[in-house]
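A.B. asks: give me coordinates for this.
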Amino acid sequence: MILVSACLCGINCKYNGKNNLNKKILKLLNEGKVLMICPEQIGGLQTPREPCEIVGGTGADVLKGKSKVLSKSGKDCTKEFIKGAYESLKVAKKCNIKKAILKSKSPSCGYGSIYNGNFNGTNINGNGVTAELLSINGILVYNEENFYENHY
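C.D. replies: Purely as a prediction, here's the structure:
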């Protein structure tokens, strides 16, 4: 079983109420190989919601209390992002999940590259909060592009 960002499976859980449907990942779902999760919703955020970015660092910094996740208007959503990350990890452990495919660039799910915290579409190297927590707990994390480069 692979833990997957629910938006990649066509679930309307993105900040704007839409999804990021990926047909290759939908095929994995239809084959029964996927467990969907939305860390932001599990953490208590509504859909739709204001876009959020990590300000002053990466997911690693958020987990260490060195940076925050803020909405575009400045609302602090750090607590919800951390809760969603830990709940996602709990699900992964209970289901003995070893791999995850998470939405690129997201402040919770981004792996390898996330938005820079200025809400201008610029990326920086680093992971989102959930991607970081899963990774440091031994789960192999991929995004929707690099999973297929490494597996198919």
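A.B. asks: when you work out contacts or count neighbours from here on, use the C-alpha atoms and nothing else.
C.D. replies: Noted.
A.B. asks: how about the secondary structure of the residue nearest the centre of the chain?
C.D. replies: When the chain is reduced to its mean C-alpha position, the closest residue under C-alpha atoms, centre = their mean turns out to be Cys109, at 1.6 Å. Under the three-state scheme (DSSP: H, G, I helix; E, B strand; the rest coil), the conformation of Cys109 reads as coil.
A.B. asks: what does the one 10 residues further on give?
C.D. replies: With three-state DSSP as the basis, the three-state label of Phe119 is coil.
A.B. asks: for comparison, sequence B:
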Amino acid sequence: MSNSTQKSDPQILVSACLMGKPVRYDGRYASQGSEKLHQLHKQGRIVLLCPEVAGGLPTPRAPAERIANLIQSQTGEDFTNAFTHGAKKALSLCQNHNIKIAILKEGSPSCGSDFIYDGSFTGTKINGAGIVTDLLRANGISVFSEHNIERALDLANI
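C.D. replies: Next comes the predicted model:
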């Protein structure tokens, strides 16, 4: 009975780097996540994903920034296809698990929800979203950053 209850509980997509997985471009993680996210993960209610790794990019990798619909690395490589592939995998995960809420890493060219870097690799932030966030939002999935975890959990009624 408890297994069927857990499967019907809402799940949330979370950037793997926010849960201590060393998948960022520099081979590190972003944070250890909130205690509430760790509790939900233990309950099987968190689906972890690094869309960049899922899209085929290695860890570590060159830093990348979004310029319009292109993702370019600091070394000049075009990462657009890998980022797009990772975004599609994120959407597929959400659809397969009936996920309506995502908590993704702010500032990332994949996962940023309120800001991204401007493509100049100078640390300049601009209003905008990552490629995964755009795709998820276009498909009715609410995306929040690590700065709005409580708001995301409230919306998910958790």
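A.B. asks: quick one on the thing from earlier: just give me the match in structure 2 for the residue nearest to the centre of structure 1.
C.D. replies: Residue mapping for Cys109 of structure 1 onto structure 2 gives Cys111, with TM-score structural alignment as the criterion.
A.B. asks: is the residue nearest to the centre of structure 1 in contact with Leu133, as I believe?
C.D. replies: No: applying C-alpha atoms under 8 Å as the test, Cys109 of structure 1 and Leu133 come out as separate, 10.0 Å apart.
A.B. asks: hmm, back to that, which one is the match of Cys109 of structure 1 nearest to, not counting chain neighbours?
C.D. replies: If the residues on either side of it in the chain are set aside, Cys111 of structure 2 comes closest to Gly130, at 4.8 Å by C-alpha to C-alpha, 6 or more residues apart in numbering.
A.B. asks: quick check: the aligned residue for the one you found in structure 1?
C.D. replies: With TM-score structural alignment as the criterion, Gly130 of structure 2 matches Gly128.
A.B. asks: for that match, the count of nearby residues, please.
C.D. replies: 33 (other C-alpha atoms under 10 Å).
A.B. asks: whereabouts in structure 2 does the lengthiest helix in structure 1 align?
C.D. replies: Under DSSP state H, the helix in structure 1 containing the largest number of residues is helix 78-94. Mapping helix 78-94 of structure 1 onto structure 2 (TM-score structural alignment) gives residues 80-96.
A.B. asks: just give me how far the matching stretch sits from the chain centre.
C.D. replies: Taking C-alpha atoms, centre = their mean, to the nearest Å, one finds stretch 80-96 of structure 2 lying 10 Å from the centre of the chain it belongs to.
A.B. asks: got the buried residues for it?
C.D. replies: Of the residues in stretch 80-96 of structure 2, those buried by neighbour count under the rule 16 or more other C-alpha atoms under 10 Å are 80, 82-91, 93-94.
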